[in-house]
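Engineer: pasted the sequence and its predicted model underneath.
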Amino acid sequence: MPQKTEPLKSILGFEYENILHTLSNLGLNIVISVVILIAGFWLANKAGKMVTRLLQKSKTDAGLISFLTNLTVIASKILVVFTAMSQLGIAMTSFVTILGAAGIAIGMAFSGTLSNFAGGILILVIKPFKLKDTISALLVTGEVTEIQIFNTYIKTADNKVIILPNGPLINGTIVNFTRMEKRRIDIVMPVKYGLGSEEIVSKIKETLENHPAILKDPKSQVFFTDFEPNFGKLNVICWVKTTDHLNVHRELSNTFFEWLEPTQ
């Protein structure tokens, strides 16, 4: 029997024992690599949570906490993947050489991603907005709920979550509605001449003077503009704290237009 297998061994150029040994080692390395991935990803998530706790204790800006946590988790997972690849015998030097040779193509493919990453860093450095600010950007208006490495999450008034890429976001126009302590309320109403218009103006001025949420400085204003043959546009301007803006604006608008109904 040994005599029959010798020619086959010579033709194939290796021993059966070597095949079994190679397959055994490969299978073991695959198992170890899978274990490295599972354990490594779990530890990466744990590391992210640890970074979050440490930064929260140091009272770091919430947006920066979110950014650094995501950066820690992603960097850790990349390291885990490289470690698992090394266990399979994939040389990192060869891998880096391949990436270098394909650098131009990869750079073009990921130019948007790199731009978003740079945008995320700029947002945290320049701070055009922070978490819980209400902003308008890229045709979207809402509250900032999360600032991540590549994207910023916005919750709209109708409870939709919109994800904005950080690159275009930082390069575009950003309107921050909550950055300043005061905001102005502007209400414009068409008022017919006569028919109690003077009484309405008087009631509006009295309301502005006595409303607890309306600030005394800057001073409120009530005046007519754009005089038409049958009516003029009554402008009401007042200032409130930013946190009161929406509620006071709605309250005044409803009240004033109710007063106007009998005169229209």
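Structural biologist: That came through fine. Here the structure is a predicted model, which is why all the values come from computation and not from measurement.
Engineer: from here on, contacts and neighbour counts on C-alpha atoms
Structural biologist: Fine.
Engineer: so what touches stretch 161-171?
Structural biologist: By Cα atoms under 8 Å, 6 or more residues apart in numbering, the surrounding residues in contact with stretch 161-171 are 112, 115-120, 122-123, 137-138, 140, 149-156.
Engineer: out of those, which are buried?
Structural biologist: Buried members of the contacts of stretch 161-171, counted by 16 or more other Cα atoms under 10 Å: 112, 115-120, 122-123, 137, 149-156.
Engineer: please compare the first structure with the one that follows:
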Amino acid sequence: MDVFSEGTSWFENNQDLLIQYAINIAAAILILFVGMIVARVMAASIEKLMNARKLDSTISHFVGSMVKYAIIAFVIIAAMSRIGIQTASFVAIIGAAGLAVGLALQGSLSNFAAGVLIIGFRPFKAGDYVEIAGTAGSVASVQIFTTVLKTPDNKQIVVPNAAVLGGNIVNYSTHATRRIDLVVGVSYKADLAQTKQVLRAVCEADSRVLKDPDITVAVLELADSSVNFVVRPWVNSGDYWPARFDLMENIKNALDEAGIEIPFPQMDVHLEKLAD
């Protein structure tokens, strides 16, 4: 019997097995093809949904990529199982690798988890002026592992997301208005009623100061060398710093014009002549 005859005989005897293999291979290819399409569609849909909620584009792209590769990994395992390859060992290897990576990247994973919580609870958004982790600035972006701030003097500060959630978060942009808190000290010789009138007049003359809530001008304390007044006008959040700077200057000028002294620390030195 020649080789051709042996091959023909083997093919006839194993025809059903070959057909089954062909069907399994075709099914595995179909699983891979459909799985790749589903992975791309799911990733794109998630990115589109997150962008529609005005989340940071870096985060939406990262989450979409993770979903895509997770689906692809599942599809590959399913295709390998369809053609008869034992996948239990592959799953165990992937699990062990994931555990090793997780242990090595505990800090990064905590930052990632904190980033997910920041996205979910949204204590601030891009553009808000916040105070977090002992620093303050405008939120430039919320990234995978860090939050990027931009300070008023144009410095970039990168804060780990875990540190953001590990302390207090002060968001100065949440509300439309803010209160300016000023403390002004005047001499004990000053007339208190006149001083209150001058301080209130300065605030009322500034167009950025809101009529409601009303301006608070009151005696705060009787300090060692001055009577301290508290001045608390309300302004729109965007006018806070310009209004504060101008009010401080205008208060100084108004008190000078009214002849009201602003005391400053002094030291008296007494010289005694010793007898010869």
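Structural biologist: Great, that's in hand. The model shown is predicted, which means the values in this text are computed figures rather than measured ones.
Engineer: mind checking the TM-score on these two?
Structural biologist: Overall, the chain-to-chain superposition scores 0.65 on the TM-score scale (TM-score structural alignment, normalised by the length of structure 1); 208 aligned residues with a Cα RMSD of 3.4 Å.
Engineer: let's see which of the buried ones among the contacts of stretch 161-171 of structure 1 end up in strands.
Structural biologist: The strands, defined by DSSP state E, take in A137, N151, T152, Y153, I154, K155 from these.
Engineer: residue in structure 2 matching the first one?
Structural biologist: Looking back up the chat, that one is A137 of structure 1. In structure 2, the residue equivalent to A137 of structure 1 is I132, according to TM-score structural alignment.
Engineer: so who does the one in structure 1 that sits across from S237 of structure 2 in the alignment touch?
Structural biologist: Taking TM-score structural alignment, S237 of structure 2 has T242 as its aligned residue in structure 1. Listed by Cα under 8 Å, 6+ apart, the contact partners of T242 of structure 1 are F177, T178, M180, E181, K182, R183.
Engineer: just the ones of those in strands?
Structural biologist: Counted as lying in strands by DSSP E, out of those, are K182, R183.
Engineer: filter the contacts of T242 of structure 1 down to the buried ones.
Structural biologist: Members of the contacts of T242 of structure 1 that pass the buried threshold by neighbour count (16+ other Cα under 10 Å) are listed as F177, T178, K182, R183.
Engineer: just give the nearest non-adjacent residue to the counterpart of G120 of structure 1 in structure 2, would you?
Structural biologist: With TM-score structural alignment defining the correspondence, G120 of structure 1 maps onto G115 in structure 2. Closest residue to G115 of structure 2 in three dimensions, ignoring its sequence neighbours and counting by Cα to Cα, 6 or more residues apart in numbering: N161, at 5.6 Å.
Engineer: how many neighbours does the aligned residue in structure 1 for that neighbour have?
Structural biologist: N161 of structure 2 maps onto N166 in structure 1 when the alignment is built from TM-score structural alignment. Counted with other Cα atoms under 10 Å, the burial measure for N166 of structure 1 works out to 28 neighbours.
Engineer: from Y153 of structure 1, how far out is N166 of structure 1?
Structural biologist: Separation of N166 of structure 1 from Y153 of structure 1 (Cα to Cα, to the nearest Å): 10 Å.
Engineer: same question for N210 of structure 1.
Structural biologist: As judged by Cα to Cα, N210 of structure 1 and Y153 of structure 1 stand 39 Å apart.
Engineer: and if you look at L55 of structure 1?
Structural biologist: Taken as Cα to Cα, the spacing of L55 of structure 1 relative to Y153 of structure 1 amounts to 21 Å.
Engineer: one more: F41 of structure 1?
Structural biologist: The spacing between F41 of structure 1 and Y153 of structure 1, counted by Cα to Cα, is 24 Å.
Engineer: can you show me the strands along the stretch 101-250 of structure 1?
Structural biologist: With DSSP state E, counting those that start in this stretch, the ranges of strands along the stretch 101-250 of structure 1 come out as 134-137, 140-147, 151-155, 161-165, 174-176, 182-192, 221-225, 231-241.
Engineer: so which of those is nearest I200 of structure 1?
Structural biologist: strand 182-192 (9.2 Å; Cα to Cα).
Engineer: list the buried residues in the closest one.
Structural biologist: Buried residues in strand 182-192 of structure 1, counted by 16+ other Cα under 10 Å: K182, R183, R184, I185, I187, M189, P190, V191, K192.
Engineer: quick one: what's aligned to the third one in structure 2?
Structural biologist: Taking TM-score structural alignment, the alignment pairs R184 of structure 1 with R179 from structure 2.
Engineer: residues contacting its match?
Structural biologist: Residues near R179 of structure 2 by Cα under 8 Å, 6+ apart: R232, P233, W234, V235, Y240.
Engineer: please apply the same query to L131 of structure 1.
Structural biologist: When contacts are counted by Cα under 8 Å, 6+ apart, L131 of structure 1 touches A62, G63, E143, V144, T145, E146, I147.
Engineer: cool, I119 of structure 2 as well?
Structural biologist: L55 are the contacts of I119 of structure 2 under Cα under 8 Å, 6+ apart.
Engineer: quick one: it from V142 of structure 2, how far?
Structural biologist: Using Cα to Cα, one gets 8 Å for the distance from I119 of structure 2 to V142 of structure 2.
Engineer: just to revisit the earlier point, redo the buried ones among the contacts of T242 of structure 1 as TSV? Include distance to S24 of structure 1.
Structural biologist: As requested, these are arranged in TSV below (distance: Cα to Cα, whole Å):
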residue	distance to S24 of structure 1
F177	64
T178	63
K182	72
R183	72
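Engineer: quick check: the two most widely separated of these?
Structural biologist: Maximum pairwise distance in these, criterion Cα to Cα, is 9.7 Å, between F177 and K182.
Engineer: and the helix ranked longest in structure 2, what does it pack against?
Structural biologist: Ranked by residue count under DSSP state H, the longest helix found in structure 2 is helix 15-52. Applying 3 or more Cα pairs under 8 Å, 6 or more residues apart in numbering; DSSP states H and E, we find helix 15-52 of structure 2 packed against helix 57-82.
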